[in-house]
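S.K.: sequence? don't have it. structure:
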């Protein structure tokens, strides 16, 4: 099998596997008992490689990368939770049970099959020996001359390649863990005195907002872009009328299709946090996050609004947040919208009531996560009057009338269309909130955490996400004029593209922070 679903086709199964030829030769040479033991072990190993191949295919399709044998087992629990939110508990339990049975049958059947084939070889050893020699010559010939069938090499070594790549991946992961620990201890601003951190933003209410799955495809894909681009243009003009101006660029995310926390932590830590081990390392370190900069300065109170957090969240300390409002602390009484615990409009209204509108001794730095654009993009909330939000019960009818998650998941075109609509909703909600509640001292930084899954963004999409800075005070945007970002909420196609981890240091430098390196 290939490592990606898009490469799956009949030609893949009409090839001559070199591993089978070598295996046949070894089995023919062994006495009965060791032959049966080796055959059974080989069948189990083949089943294990098949499962890993399936996982690679799934991870490529959803996360744009292969499965990591060391780090990614924990994500299977997240996948089950996502299915439960999207399809319901009963369907998820049935699917999980069916998958477990399938995997057990695969191991048992392949072990039995290889033992049975080894017995056939032994009973017809002369014929089997000639056949093995002929197959070996054919394999070497096809490999030497590059013979192909429908564009696929006829001489195959997929199992050996899969085993080698998995072994190298494990080795690289273990090495990376040790190397990244050293990298995380080095911080260009780690020893900067509080008074020298972001002095040019003193007195501003800072809001850092991540929009789930807001990727470059939303702005440039021919199916999603027309609606999203129109929304960005309309909202740019509306903000102008309210006295706000924006500049926008691109960041290349450390993740793709999911694992949003990797995008969040990469942006805010200034480190390339591309896997779960790196994430754990960063969270356990004293590396200075961008949000913690404001707390360390002593000039801001810090708050997080996290409607996607539904359990203990020890990361609060790393991000330097004095208070965090999770999914259960925002008073929501309406329905969930699939994975999203509440509509973005409700989240922002609660942010306004509980944080932004309150009198504080200091300005407030807030981190807000918006979740309405999370897959499977069905049902999608609709805008209601801001004064009608109440406890969220108004969304019951909207949720009931919306698309069913299973219907959207099963249709690629519909998934892309509904994804585009969800981005339009989130951008509209966020900018309307700013237009309605912002002040001359409000500074909004908002960006996507990653591109949507490959079924929506395409199999060759970049990992780029849009980022915008919006403010009334012209001095705020003047500080980043040298960045070359586009005016407005829509970054131009040729606007600068930075790796996501570079944003922290460039932001801190632009707003007057003085580097004082801390070395591990």
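M.R.: Now that the structure is in, tell me what you want to look at. Keep in mind that what you see is a predicted model, and the values were worked out from it rather than measured.
S.K.: going forward, measure contacts and count neighbours with C-alpha atoms only.
M.R.: OK.
S.K.: and stretch 177-192, what's buried?
M.R.: 180-181, 184-185, 187-190, 192 (16 or more other Cα atoms under 10 Å).
S.K.: hey, where'd the strands end up in this structure?
M.R.: 16-17, 148-149, 152-153, 155-156, 205-211, 245-252, 301-305, 323-325, 364-370, 442-448, 464-471, 486-487, 497-499 (DSSP state E).
S.K.: now the ones you listed as a markdown table including mean neighbour count and distance to residue 84?
M.R.: Formatted as a markdown table, the strands of the chain follow (neighbours: other Cα atoms under 10 Å; distance: least, Cα to Cα, whole Å):
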| stretch | mean neighbour count | distance to residue 84 |
| --- | --- | --- |
| strand 16-17 | 19 | 39 |
| strand 148-149 | 13 | 41 |
| strand 152-153 | 18 | 38 |
| strand 155-156 | 22 | 39 |
| strand 205-211 | 22 | 22 |
| strand 245-252 | 24 | 30 |
| strand 301-305 | 24 | 24 |
| strand 323-325 | 17 | 24 |
| strand 364-370 | 24 | 20 |
| strand 442-448 | 23 | 25 |
| strand 464-471 | 25 | 28 |
| strand 486-487 | 18 | 41 |
| strand 497-499 | 16 | 34 |
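S.K.: ok, and here's another one to check against it:
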């Protein structure tokens, strides 16, 4: 069983496996009871390896990487929630039960089949021994001459190689956990007094916004880019008319296709948080997040607007947020748009009403962290812009949601997925820039970026991990501070604009706006 869908071809199953030849030799030579035990265990192991390879196929298709047997089990809960939001509860329950039965049956049946095969080999010991000898000779000959069928070697040791790679991956994962704990304790700004953090942004209305799945592909892919580029050009012009200017560049995300929280935490912590274990380590640490740096100054109230959060969120303390508005605190009574609990335009309007428009009675400025969700897969149905003064409680979106595409239709069509993904990015960017035109002021500074590229089926199996990032402000002094970054003017970063690792952004941003490093090591 291969590990990618592209390799799932008949030629993969027409090879001569070394493991089967060696297994036959061992089974023929064993007494009955040890033979049965070994055959059952070997069959179960073969089934487990095949299941893990199937998981690799799915993870490579959606997340652009293989399945990590140590860290990725927790993602199944998120996958089930995603299916429930996309396909409905009954369909999700049926799929879940079907997958569990499939796994159990595969392990049991392959184990029984291997036991039966072992008994047949033992019953015909002489013939089995000759067959194993001939097969071994053929395998060695194929290996020596490099014989192939349609580019696939006839002699294979794929299963053993996969087991070896997984063993190495497990060892590396465990080693990485220990090493990353040490890295997370080192912080260039960890001991910086609040008075020496971000002095050049004091009094500014700071807004950090992540747009779900906003990646380089949205701007450069031939199917998606024309509409998105037109939107970015029009929005740049509209913002300029409103007195705003922008600079844009690229960040290489720590995640791909999903696990957005890894992108959020990487950007804000300045650490490369590319797996769940690293995420847990960072969230449990006192490493300074970029948002917490604003709180540490003592001059900012800090607020998060998270329409995708539908349960407790202990990460609030790491991000230094005084208050977080989740999906249930924004007053939305309209329909869900598949996974997305509410349209971005509505979330932004509620941010304005409940947070941004409120006078600051304590004399502090406002720092906000917004996570927009309308461009989350499966990109069906997609909201549409409505007049801002008609948003109400969100029920205006009922007709739009009913008239939209069905998620099941878009998921099954790769071309349609790419087209609808592009439209969803246009909607999210439009929502954000129109909000800024409508409610931004002379002190507003908006930093917005993508958390990761869309799934591999949309962005391509060899797509980069890059995401766009833009800084928008009316005050020319704010953008002048990042002139040395050589970013592109406007909302669309040029193809050859600078590319940084996402983990580099925190320190570059803190430094650009006057922060003084005071390293901390534990």
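M.R.: Happy to help now that I have it. Since we're looking at a predicted model, the values are computed, not measured.
S.K.: may I have the TM-score of the superposed chains?
M.R.: Aligned and superposed, the two chains score 0.99 in TM-score terms (TM-score structural alignment, normalised by the length of structure 1); 520 aligned residues with a Cα RMSD of 0.6 Å.
S.K.: right, and the strands of structure 1 - which one's nearest residue 424 of structure 1?
M.R.: strand 205-211 (10.9 Å; Cα to Cα).
S.K.: and that closest one, what does it pack against?
M.R.: strand 364-370, strand 442-448 (3 or more Cα pairs under 8 Å, 6 or more residues apart in numbering; DSSP states H and E).
S.K.: the last one to strand 245-252, inter-axis angle?
M.R.: What it means is strand 442-448 of structure 1. Counting by axes from the mean of the first three to the mean of the last three Cα atoms, to 10 degrees, strand 442-448 of structure 1 lies at 30 degrees to strand 245-252.
S.K.: in structure 2, what residues pair with strand 442-448 of structure 1?
M.R.: Alignment note (TM-score structural alignment): strand 442-448 of structure 1 is matched to residues 444-450 of structure 2.
S.K.: residue most distant from the centroid, structure 2?
M.R.: Each residue of structure 2 has a distance to the centre, and by Cα atoms, centre = their mean the biggest one is for residue 126: 55.1 Å.
S.K.: go through structure 1 and flag its longest helix.
M.R.: In structure 1, with assignment by DSSP state H, the single longest helix is helix 89-123.
S.K.: average gap between that helix and structure 2?
M.R.: By mean Cα distance after the TM-score superposition for structure 1, the fitted helix 89-123 of structure 1 averages 0.7 Å away from its aligned residues in structure 2.
S.K.: elements contacting that helix?
M.R.: Looks like helix 89-123 of structure 1 contacts helix 18-29, helix 32-63, helix 74-87 (3+ Cα pairs under 8 Å, 6+ apart).
S.K.: now the equivalent of residue 501 of structure 2 over in structure 1, nearest residue through space, not along the chain?
M.R.: Matched by TM-score structural alignment, residue 501 of structure 2 corresponds to residue 499 in structure 1. If the residues on either side of it in the chain are set aside, residue 499 of structure 1 comes closest to residue 252, at 4.6 Å by Cα to Cα, 6 or more residues apart in numbering.
S.K.: alignment lookup: that neighbour to structure 2.
M.R.: Per TM-score structural alignment, residue 252 of structure 1 is aligned with residue 252.
S.K.: distance of that match relative to residue 214 of structure 2?
M.R.: Remark: distance between residue 252 of structure 2 and residue 214 of structure 2 (Cα to Cα, to the nearest Å) = 12 Å.
S.K.: any common contacting residues for these two?
M.R.: residue 467 (Cα atoms under 8 Å, 6 or more residues apart in numbering).
S.K.: so which of the buried residues of stretch 177-192 of structure 1 are in helices?
M.R.: 180-181, 184.
S.K.: of all those residues, which comes closest to residue 320 of structure 1?
M.R.: Among these, and counting by Cα to Cα, the member closest to residue 320 of structure 1 is residue 184, at 17.0 Å.
S.K.: might one say that that closest one is in contact with residue 269?
M.R.: No: checked against Cα atoms under 8 Å, the pair residue 184 of structure 1 and residue 269 is beyond contact range at 9.2 Å.
S.K.: so what sits against both of these two?
M.R.: 282, 287.
S.K.: map residue 384 of structure 2 onto structure 1.
M.R.: Using TM-score structural alignment, residue 384 of structure 2 pairs with residue 382 in structure 1.
S.K.: quick one: contacts for residue 299 of structure 1?
M.R.: Counted by Cα under 8 Å, 6+ apart, residue 299 of structure 1 has contacts 202-203, 362-363.
S.K.: pull out the buried members of these.
M.R.: 202, 363.
S.K.: for the contacts of residue 299 of structure 1, give me CSV that also has distance to residue 142 of structure 1.
M.R.: Shown next, in CSV, are the contacts of residue 299 of structure 1 (distance: Cα to Cα, whole Å):
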residue, distance to residue 142 of structure 1
202, 70
203, 71
362, 73
363, 71
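S.K.: farthest-apart pair in the contacts of residue 299 of structure 1, please.
M.R.: So, these by Cα to Cα: farthest apart are 202 and 362, at 9.7 Å.
S.K.: give me the neighbour count for the closest residue to residue 69 of structure 2 other than its chain neighbours.
M.R.: Excluding the flanking residues, the one nearest residue 69 of structure 2 by Cα to Cα, 6+ apart is residue 170, at 7.2 Å. Residues within reach of residue 170 of structure 2, counting by other Cα atoms under 10 Å, total 16.
S.K.: show me what contacts residue 170 of structure 2?
M.R.: 68-70.
S.K.: among these, name the buried ones.
M.R.: residue 68.
S.K.: and which of the contacts of residue 170 of structure 2 is nearest residue 427 of structure 2?
M.R.: Nearest member of the contacts of residue 170 of structure 2 to residue 427 of structure 2, counting by Cα to Cα, is residue 68, at 34.1 Å.
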